[in-house]
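*Asks:* Just to be clear, the model below is a prediction. Sequence and coordinates:
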Amino acid sequence: MSSRARLTEDEIAAAMAALPEWTRDGDAISRTADARDFPAAIRVVVAVAGEAETLDHHPDIDIRWRTLRFVLSTHSAGGLTALDFTLAARIDTALRAESA
C-alpha cells in the first residue's frame, strides 16, 4: 500500500493506539503540546520542518508563545494516510528531545 493511500477505519484505529497524545478530528489528527519556553517551541518547529521536508508531507502548525498545535491530514487523499502517522511519531520524537 502506498504511504499516500487513504487508511481504513481499522488502520486508523490501530495507528491512533500507538499515538496516545494525538486526537482524531474527522479527516485529521492533532496534538497540542507545551514547550519549556518560546525558543524551545521554535526548536521543535525547526526539527519538525526538517522531518516534514524529508517526508514531503507538511503539517499545519500553530505557535502561541510556548504552546504548539500540530494538525495532520493528507489533503490529496481526502483523509488520513500512513504519512500522517509517520510524521506524528516524528513530531512526538522532536517534542521528547526538546523536553529532555
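*Replies:* Looks like it arrived, so ask away.
*Asks:* hey, let's count contacts and neighbours off CA atoms from now on
*Replies:* Noted.
*Asks:* All the helices of this structure, residue numbers only.
*Replies:* Counting by DSSP state H, the segments of the chain that form helices are 9-17, 38-55, 82-99.
*Asks:* In the shortest one, which of the residues would be classed as buried?
*Replies:* With burial defined by 16 or more other C-alpha atoms under 10 Å, the residues of helix 9-17 counted as buried are I12, A15, M16.
*Asks:* Now do that helix and helix 82-99, the angle between them.
*Replies:* Helix 9-17 and helix 82-99 are oriented at 0 degrees to each other (axes from the mean of the first three to the mean of the last three C-alpha atoms, to 10 degrees).
*Asks:* got the contact list for helix 9-17?
*Replies:* W22, T23, R24, L80, F85 (C-alpha atoms under 8 Å, 6 or more residues apart in numbering).
*Asks:* Second structure for comparison follows:
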Amino acid sequence: MSKRDPLSTPEIAVALADLPKWRVVNGKLHRDFKFKNFVQAFGFITQVAILAERMDHHPEWSNVYGQVSIDLVTHAAGNAISALDVELARQIDEITL
C-alpha cells in the first residue's frame, strides 16, 4: 500500500486518536491555529511550507491575521485522506509544540 492510497474510515479514526486537535471536515483533515499576530502566523506558515515541500505534499490553507486554517487531503487518492496526510499533520503538530 502506498502512502498516497486512501485510508478507510476506521484507519482515519485510529489516526485521529493520535491527532486530537485535528478533525475531518468535508472529507479532509482540518485544524485551526491561532497566533498572537500576523508575523507569528506567517512564520508558522513558512515552517509548514518548508516541511510540505520536503514531503512533496502540500496543504490547502488560509490565513487571516493571526489565524491559520489547514486542510489536508491527497488529490492523487481521489481527494481522500491518506497516510501522507496523517504524517504531515503529525509533523505540523510537532512545529506547534
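*Replies:* Yes, it's here. Everything quoted here is computed from the prediction, not taken from an experiment.
*Asks:* Would you format the helices of the first structure as CSV with distance to T74 of the first structure included?
*Replies:* Below are the helices of the first structure laid out as CSV (distance: least, C-alpha to C-alpha, whole Å):
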stretch, distance to T74 of the first structure
helix 9-17, 13
helix 38-55, 12
helix 82-99, 7
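*Asks:* which one of those is the most hemmed in?
*Replies:* helix 82-99 (a mean of 18; mean count of other C-alpha atoms under 10 Å).
*Asks:* And the helices of the first structure: which comes nearest R66 of the first structure?
*Replies:* R66 of the first structure sits nearest to helix 38-55 of all the helices of the first structure, at 4.6 Å, using C-alpha to C-alpha.
*Asks:* and the closest one, how far from the second structure on average?
*Replies:* Aligned to the second structure and superposed, helix 38-55 of the first structure gives a mean residue distance of 0.6 Å (mean C-alpha distance after the TM-score superposition for the first structure).
*Asks:* thinking again about what came up before, what's the closest of the helices of the first structure to V71 of the first structure?
*Replies:* Once the helices of the first structure are compared by C-alpha to C-alpha, helix 82-99 is nearest, at 9.0 Å.
*Asks:* which residue is nearest the middle of the first structure?
*Replies:* A88 (3.1 Å; C-alpha atoms, centre = their mean).
*Asks:* for that one, what are its contacts?
*Replies:* L19, L72.
*Asks:* can you check W65 of the first structure too?
*Replies:* Applying C-alpha under 8 Å, 6+ apart, the residues near W65 of the first structure are D37, F38, A41.
*Asks:* how much space between the last one and A82 of the first structure?
*Replies:* Same thing as A41 of the first structure. A41 of the first structure is 25 Å from A82 of the first structure, where distance means C-alpha to C-alpha, to the nearest Å.
*Asks:* out of the contacts of W65 of the first structure, who's nearest A97 of the first structure?
*Replies:* Nearest to A97 of the first structure among those is A41, at 11.5 Å by C-alpha to C-alpha.
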